[in-house]
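1. Pasting a predicted model and its sequence here:
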Amino acid sequence: MFTMKWVTGAAMLACTGALVACQGGADKAPGAAAGTPTPSGAVTGAPTPPAPTTSSAAATDPLLSGKREVTITRVQGSGKPLEISGRLEEGGDTGGRTLFVPTPIGGDRYVIRAFGTKDGHPANDDPSCWQVNGLDIEPELTIGAVVCDQDDPIQRFTIIAKGDGTYAIGSETRFLQHLPGNGLVLKELGNAKLDTTFRFADKGPADRQPIN
């Protein structure tokens, strides 16, 4: 009889220990073994969720959503919209394209598609894209229009909202600036202040049907 009571007590003790061990494991959040709990209960060293691929600006600003056509005008300029044919210019009246669709491609980068006037001509509905002119010599680079390829790094631009309805446009570490006698160029700021910004005006939905 004594032996049976001892065995029963030992079994109960083992079961109790197992429950404690199980309960201790259940208290740990999944992945807690990969890090160290902090006083607040959070686990350090846990995997970090991937960053969103689209910028916050593109998510909240319809003009940067890729769904609206805009004209772009230099704030400090003549008031004439930018146009692009061989080169991005300010109101050059060269018959270039003046309607643009800044299209987010992730990481605060944009491809800027260019269209002609909506006049029923199919060629105007086929987009071209801004691209840094590769044949230019530093430190002043111009922008031309080419066949769109968002995987090409020199077709990726930054667009930064300045908080007053204006935007700064750049590529890598350069910003699009106006230089007297040289027009619009991409240039390093250095110690200079950014004094060239742009306004975007909504011109309707980006609903073109390209030829191809």
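-> That came through fine.
2. hey, let's count contacts and neighbours off CA atoms from now on
-> Will do.
3. just the helices in this structure please.
-> For the chain, helices defined by DSSP state H occupy the ranges 2-26, 56-60.
4. Of those, flag the one that's most buried.
-> Mean neighbours per residue, mean count of other CA atoms under 10 Å, is largest over the helices of the chain for helix 56-60, with a mean of 14.
5. starting at the chain centroid, how far to it?
-> 8 Å (CA atoms, centre = their mean, to the nearest Å).
6. okay, which residue is most central for the chain?
-> What sits nearest the mean C-alpha location of the chain, by CA atoms, centre = their mean, is Asp108, with 2.2 Å.
7. measure that residue to Phe157 for me?
-> Per CA to CA, to the nearest Å, Asp108 is found 8 Å from Phe157.
8. cool, and Gly190?
-> For Gly190, the distance to Phe157 equals 19 Å [CA to CA].
9. And the two? Which one has more around it.
-> Phe157 (25 against 9; other CA atoms under 10 Å).
10. isn't that one right up against Tyr110?
-> Yes: Phe157 lies in contact with Tyr110 (CA atoms under 8 Å); the separation is 5.1 Å.
11. Tell me how many other residues crowd Asp93.
-> By other CA under 10 Å, the burial measure for Asp93, its neighbour count, is 14.
12. ok, now Gly163?
-> 7.
13. What residues does it make contact with?
-> Contacts for Gly163 were tallied using CA atoms under 8 Å, 6 or more residues apart in numbering; there are none.
14. roughly how far apart are it and Arg199?
-> 11 Å.
15. likewise Pro37?
-> Distance from Pro37 to Arg199, counting by CA to CA: 49 Å.
16. Give me the more crowded residue out of the two.
-> Between Pro37 and Arg199, counted using other CA under 10 Å, Arg199 has the larger neighbour count: 19 against 16.
17. another one to put next to it:
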Amino acid sequence: MLVGRWLAGAGLVALVATMGACGVATASEGDGAPAGVGPSGTVPAASAPASGNPAASAPASGSAVESAPPTASSALSAVLSGTRRVTIVRVDGFESGLSLLDGGRLAEVDDDQGRQVFVPTPLGSQEFLIKSYRGGGAGRPLCWQVHNPGDGRPLVVHGAACRAGDPRQRFVIVPVPTGGDREFLIMNRWAYLRTSARSGLILEELGDSPPMNSFRFNDTGPAPRQG
């Protein structure tokens, strides 16, 4: 794309030189022409790349390209780096947040019960251990683990001692393409985390259906040092 710009600049140099030889009016003679542009829309040779050399117009160090503000991707990488603690809220969950309850199951609550401090810890290939701590970050964490209650009931998430090699604890976390900053889908293999009016938070394979729920990760500070 830059090469095309360099070629266009070189062409304009040749055009200006030719028109100058034929006595075409300069920019100062134009009537109301924008600054730096001749009455015929030409660019003065002084502002065009010299000799068609791309290096002549290459951005200098500290240019706008290099000093552009950080994008959302830097924030995304921070909350998934394993060095930050987060709270997790279902995007349409109003005031409820996720908590790993003392009884062992992941649920949505609107108070301070259970473990509500989470540290997504990367394992590679977009897989993570999701470590769970109590509010102060004290003690050893428990990790999310898929649990099958049997009897045809849906899969749920329970807490268990952290084991990176256990597939049931390796959750995939991916950004929502059309979502806001720090909005993610959470799944284990082909089962997505979602809410059910009957069963609360469950993991369900969706087939060809789109995921029903996404989750916002809110950065609340450095990760606890334990675990």
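-> Sure, I can see it. Keep in mind that this is a model prediction, so the values were computed, not measured.
18. Report the TM-score for the pair.
-> Remark: TM-score between the superposed chains equals 0.65 [TM-score structural alignment, normalised by the length of structure 1]; 150 aligned residues with a CA RMSD of 2.3 Å.
19. still on that earlier bit, any idea which of the helices of structure 1 gets closest to Gly86 of structure 1?
-> helix 56-60 (28.0 Å; CA to CA).
20. which helices and strands sit right next to that closest one?
-> For helix 56-60 of structure 1, not one helix or strand is in contact under the criterion 3 or more CA pairs under 8 Å, 6 or more residues apart in numbering; DSSP states H and E.
21. For burial, what's the neighbour tally of Gly92 of structure 1?
-> 15.
22. Ala59 of structure 1 versus the closest residue to it other than its chain neighbours, what's the distance?
-> In space, Gly92 of structure 1 comes closest to Glu83 once its chain neighbours are excluded; the distance is 7.1 Å by CA to CA, 6 or more residues apart in numbering. Distance, Glu83 of structure 1 to Ala59 of structure 1, using CA to CA: 26 Å.
23. ok, now how distant is the aligned residue in structure 2 for the residue nearest to Gly92 of structure 1 from Glu108 of structure 2?
-> Under the alignment (TM-score structural alignment), Glu83 of structure 1 maps onto Ser99 of structure 2. Per CA to CA, Ser99 of structure 2 is found 6 Å from Glu108 of structure 2.
24. Over to Thr195 of structure 2?
-> 9 Å.
25. Quickly list what's touching both of those two.
-> Leu201.
26. Correct me if wrong: the residue nearest to the centre of structure 1 contacts Thr158.
-> Yes: using CA under 8 Å, Asp108 of structure 1 is in contact with Thr158, at 6.3 Å.
27. Only the buried residues of stretch 142-162 of structure 2, if you could.
-> Neighbour counts over stretch 142-162 of structure 2 (16 or more other CA atoms under 10 Å) mark 142-147, 154-160, 162 as buried.
28. how far does that stretch stretch from start to finish?
-> By CA to CA, the extent of stretch 142-162 of structure 2 from end to end equals 6 Å.
29. So what's the gap between the top helix by length along structure 2 and the chain middle?
-> The single longest helix within structure 2, with elements called by DSSP H, is helix 2-21. Put simply, helix 2-21 of structure 2 sits 41 Å off its chain's centre (CA atoms, centre = their mean).
30. I would like the residues contacting stretch 77-89 of structure 2, please.
-> Contacts for stretch 77-89 of structure 2 (CA under 8 Å, 6+ apart): 96-98, 116-122, 182, 215-224.
31. And the strands in structure 2?
-> Residue ranges of the strands in structure 2, as given by DSSP state E, are 84-90, 97-100, 106-109, 117-124, 127-133, 142-147, 156-160, 171-175, 183-188, 191-196, 200-205, 215-222.
32. can you name the two of the buried residues of stretch 142-162 of structure 2 that are farthest apart?
-> Pro154 and Cys162 (22.6 Å).
33. If you count neighbours, what's buried in stretch 170-190 of structure 2?
-> Those would be 170-176, 181-188, for stretch 170-190 of structure 2 by 16+ other CA under 10 Å.
34. Quick check: the farthest pair among those?
-> Farthest pair in the buried residues of stretch 170-190 of structure 2, by CA to CA: Arg170 and Asp181, 23.0 Å.
35. which residues of structure 2 does stretch 169-181 of structure 1 align to?
-> Stretch 169-181 of structure 1 corresponds to residues 186-198 in structure 2, going by TM-score structural alignment.
36. got the end-to-end distance for that stretch?
-> 20 Å.
37. Would you quantify the distance from Ala26 of structure 1 to Val43 of structure 1?
-> Taking CA to CA, one finds Ala26 of structure 1 at 15 Å from Val43 of structure 1.
38. which one of Ser99 and Glu108 of structure 2 has more residues nearby?
-> With other CA under 10 Å as the criterion, Ser99 of structure 2 and Glu108 differ in neighbour count, and Ser99 comes out ahead with 27 against 21.
39. Now do the same contact list for that one.
-> Counting by CA under 8 Å, 6+ apart, Ser99 of structure 2 has contacts 106-109, 113-116.
40. Apply 7 Å and report the result again.
-> 106-109, 114-116 (CA atoms under 7 Å, 6 or more residues apart in numbering).
41. just Arg97 of structure 1 next, same as before
-> Arg97 of structure 1 neighbours (CA under 7 Å, 6+ apart): 83-85, 114-116.
42. what lines up against it once you look at structure 2?
-> Match for Arg97 of structure 1 (TM-score structural alignment): Arg115.
43. Can you list which of the contacts of Ser99 of structure 2 carry over to structure 1?
-> Retained in structure 1 (both residues aligned by TM-score structural alignment, their matches' CA atoms under 7 Å) from those: 106-109, 114-116.
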